[in-house]
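> Pasting the sequence and the predicted model now:
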Amino acid sequence: MSNFSLSESLGMSAEQISSLGVDMYFMTNAFLDQKPIKELEGMKAQADMFDGLSPEAQEEYLVQTLDSVLDPDAGEYNEAELINEWFGHWINGDVNGFTESFTSITTGEPTEFDEMLFGTRDKDMAEKIMGLLESEESATSFIVVGAGHFTMDESILYHLEQNDYQVIPFYE
């Protein structure tokens, strides 16, 4: 059995890798600059979403996760290679490459988990963003979400556009 360690493959510690996340970069800087930080969804909200799945969907996701940990090479694709590929797209700012790679593994009918992970969450996050934009508070908001939330057909951007917001992605 082979084990995958992103930290070993990149020659970095887990702490160094976690610090590379764009969300951590901006959260750290906002904290140091004493700027307010508002979450679109916190840890409790994320746990509640998983808890909201049917017992069958929870078990299916748990089994898939455990299988990928116990035997990373047994799945439809090599998760270690895929993560390294996505990391490379992130480093190079290759949004199209990431989108193509990310959506290539999400073919077929969406599962209950997929619907929750991207459908429900994207709609909920878009509503919270609209709430920030429409609030009486006069402030500029800088919003950071995972790249996967921009790749699906009914993404956060889609929901904002459907509510008459003009969205201009930074990568175009």
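Now that the structure is in, tell me what you want to look at.
> going forward, measure contacts between C-alpha atoms and count neighbours the same way
Noted.
> ok, residues contacting the helix ranked longest in the chain?
Secondary structure of the chain per DSSP state H: the longest helix is helix 55-70. Helix 55-70 is contacted from outside by Met1, Asn3, Phe50, Asp51, Ala74, Gly75, Glu79, Glu112, Phe113, using Cα atoms under 8 Å, 6 or more residues apart in numbering.
> For ChimeraX, write the select line for the buried members of the residues you listed.
Per 16 or more other Cα atoms under 10 Å, the buried members of the contacts of helix 55-70 correspond to this ChimeraX selection:
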select :50,79,113
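> so how far is Thr140 from Thr103?
32 Å (Cα to Cα, to the nearest Å).
> Neighbour count for the two, which is higher?
Thr103 (12 against 8; other Cα atoms under 10 Å).
> Quick check: that one touching Thr151?
Yes - if you go by Cα atoms under 8 Å, Thr103 and Thr151 touch, sitting 7.1 Å apart.
> Hmm, Phe113 is touching Leu53, no?
Yes - with contacts counted by Cα under 8 Å, Phe113 reaches Leu53, the gap being 7.2 Å.
> count of neighbours near Glu39?
10.
> Use this one as the comparison:
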Amino acid sequence: MMKLKLVIVTLLALLWSTLSSAEVFFKAVQGDKTLWIMGTVHAAKGDGFALSDQTQQALTQSEVIWMEVAPEKLQNAQAAFMAHAMRSQGTLEENVDSETWQAFTQVAQQYGIPEQNLNPLNAWFAQIVLVATAVNHAGYVQEAGVESKIEQFADANSLPIKSLETVERQINALVQAQSDVGEQEIIKQTLTEIDQVNEVLDGIIAGWQQGDLTALGKLLNDSMPPQMAEELLYKRNREWIEKLATDNHSETAFIAVGAGHLVGDEGVLTLLEENGYSVSEVN
């Protein structure tokens, strides 16, 4: 079953980094090729993140910036999500018991989400709607994040941003991660753990602020069931490495992806080392 912590992590990894005096930042070198790699957490409180001098220097040295999805590709993201989110037949209410549905809609109403907005949705997306709203209510917003700052820097300095994947690929990862979980289970688990939004996010943010990749790995990855980790993280990591390997036009590139993708035996950093890169942390 997908724990709510993992739903939050998925949202942070796929949909939206945080105010910090530290960074999860690495340098990978192979011959004449240099990759600057920043691990992000895609939501922030307050005014958000200011790019450090070392980040700005790395960006300036780079010929291209790679993100999970480039900003212009996100313009139609909502429509793409909704195409997969809507039920082909029936209602969500018909697929959960009455007690669970009543409890779910009551919690949703506390966040200003009416029942009629949830009923046409598949459970996995109804879950995302509720958790994303709770994340926003907790004070975390996309506009304050590091990725927005990187986009602004790229705009001001005419740096191209490329996509490691498509919005459709991200949606597929979300769907496949829960393909073996029933709708009743998804809704009940959301109800069980929705109150932990602040606690979970604050823990993730603390690890990121300290630049503690080990702590982030435990928070983001360690409790994921194997199928979920494969779909949300490892499979996509391998695809990204393959795509980066085909980039023969730039000797220096900046990569900004969710911090959860960097850690572990199947993380981006390990995969780069297996492909002949020397990887070191940037302090």
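Great, that's in hand. Treat the numbers as computed from the prediction; the structure is a model and nothing was measured.
> of the contacts of helix 55-70 of structure 1, closest to Glu134 of structure 1?
Phe50 (29.1 Å; Cα to Cα).
> element containing that closest one, please.
Per DSSP states H and E, Phe50 of structure 1 falls inside helix 43-51.
> Pull out the buried positions in that helix.
Buried-residue list, helix 43-51 of structure 1, by 16+ other Cα under 10 Å: Phe50.
> From Ile37 of structure 1, how far off is the residue nearest the centre of structure 1?
Residue closest to the average C-alpha location in structure 1 (Cα atoms, centre = their mean): Gly146, at 3.2 Å. Plainly put, Gly146 of structure 1 is 17 Å away from Ile37 of structure 1 if you go by Cα to Cα.
> ok, the counterpart of Thr166 of structure 2 in structure 1 to Val144 of structure 1 distance?
By TM-score structural alignment, Thr166 of structure 2 lines up with Gly42 in structure 1. Between Gly42 of structure 1 and Val144 of structure 1 the computed distance is 13 Å (Cα to Cα).
> So which of the two has more stuff around it?
Val144 (13 against 10).
> In the stretch 51-200 of structure 2, what residue spans correspond to strands?
64-67, 161-163 (DSSP state E, counting those that start in this stretch).
> Kindly reformat those strands as CSV containing distance to Gln127 of structure 2.
Listed next are those as CSV, based on distance: least, Cα to Cα, whole Å:
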stretch, distance to Gln127 of structure 2
strand 64-67, 25
strand 161-163, 26
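> Deepest-packed of those, please.
strand 64-67 (a mean of 22; mean count of other Cα atoms under 10 Å).
> The contacts of helix 55-70 of structure 1: which two are farthest apart?
Among those, Met1 and Asp51 lie farthest apart (Cα to Cα), at 31.5 Å.
> what's around Ile187 of structure 2, how many residues?
Applying other Cα under 10 Å, we find 20 residues neighbouring Ile187 of structure 2.
> brain fart, Ala83 of structure 2
Count around Ala83 of structure 2 with other Cα under 10 Å applied: 11.
> In structure 1, what residue corresponds to it?
For Ala83 of structure 2, no residue is aligned by TM-score structural alignment.
> do the same with Asn198 of structure 2
By TM-score structural alignment, Asn198 of structure 2 lines up with Ala80.
> Name the nearest residue to its match, ignoring sequence neighbours.
Phe4 (6.1 Å; Cα to Cα, 6 or more residues apart in numbering).
> just Asp265 of structure 2 next, same as before
Closest to Asp265 of structure 2 by Cα to Cα, 6+ apart is Leu271, at 7.9 Å.
> Which residue in structure 1 aligns with the one you found?
Match for Leu271 of structure 2 (TM-score structural alignment): His159.
> correct me, but its match touches Arg121?
No - using Cα under 8 Å, His159 of structure 1 is not in contact with Arg121; the gap is 11.2 Å.
> What distance do you get for the closest residue to Asn3 of structure 1 other than its chain neighbours to Gln58 of structure 1?
Sequence neighbours aside, Pro72 is the residue nearest to Asn3 of structure 1 in space, at 7.1 Å (criterion: Cα to Cα, 6+ apart). For Pro72 of structure 1, the distance to Gln58 of structure 1 equals 20 Å [Cα to Cα].
> Comparing those two, which shows the higher neighbour count?
Pro72 (19 against 16).
> Return the residues in contact with the more buried one.
Pro72 of structure 1 touches Ser2, Asn3, Phe4, Asn78, Glu79, Ala80, counting by Cα under 8 Å, 6+ apart.
> quick one: Ala83 of structure 2 and His137 of structure 2, what's the gap?
26 Å.
> Around Asp212 of structure 2, how many other residues sit close by?
Neighbours around Asp212 of structure 2, by other Cα under 10 Å: 14.
> What does it correspond to in structure 1?
In structure 1, Asp212 of structure 2 lands on Asp94 (TM-score structural alignment).
> From Leu10 of structure 1, how far out is that match?
19 Å.
> got it, and Val167 of structure 1?
35 Å.
> Distance check, the residue of structure 2 most remote from its centre against Leu271 of structure 2.
The outermost residue of structure 2 relative to its centre, with distances by Cα atoms, centre = their mean, is Ser98 at 32.5 Å. Distance of Ser98 of structure 2 to Leu271 of structure 2, computed by Cα to Cα: 47 Å.
> How about Val197 of structure 2?
31 Å.
> buried stuff in the helix ranked longest in structure 2?
In structure 2, assigned by DSSP H, the helix with the most residues is helix 123-137. Under the neighbour-count criterion of 16+ other Cα under 10 Å, helix 123-137 of structure 2 has 123-135 buried.
> contacting residues around that helix?
By Cα under 8 Å, 6+ apart, helix 123-137 of structure 2 touches 7-8, 11, 85, 92, 108, 111, 113, 118, 175, 178, 183, 186-187, 190, 194, 197-198.
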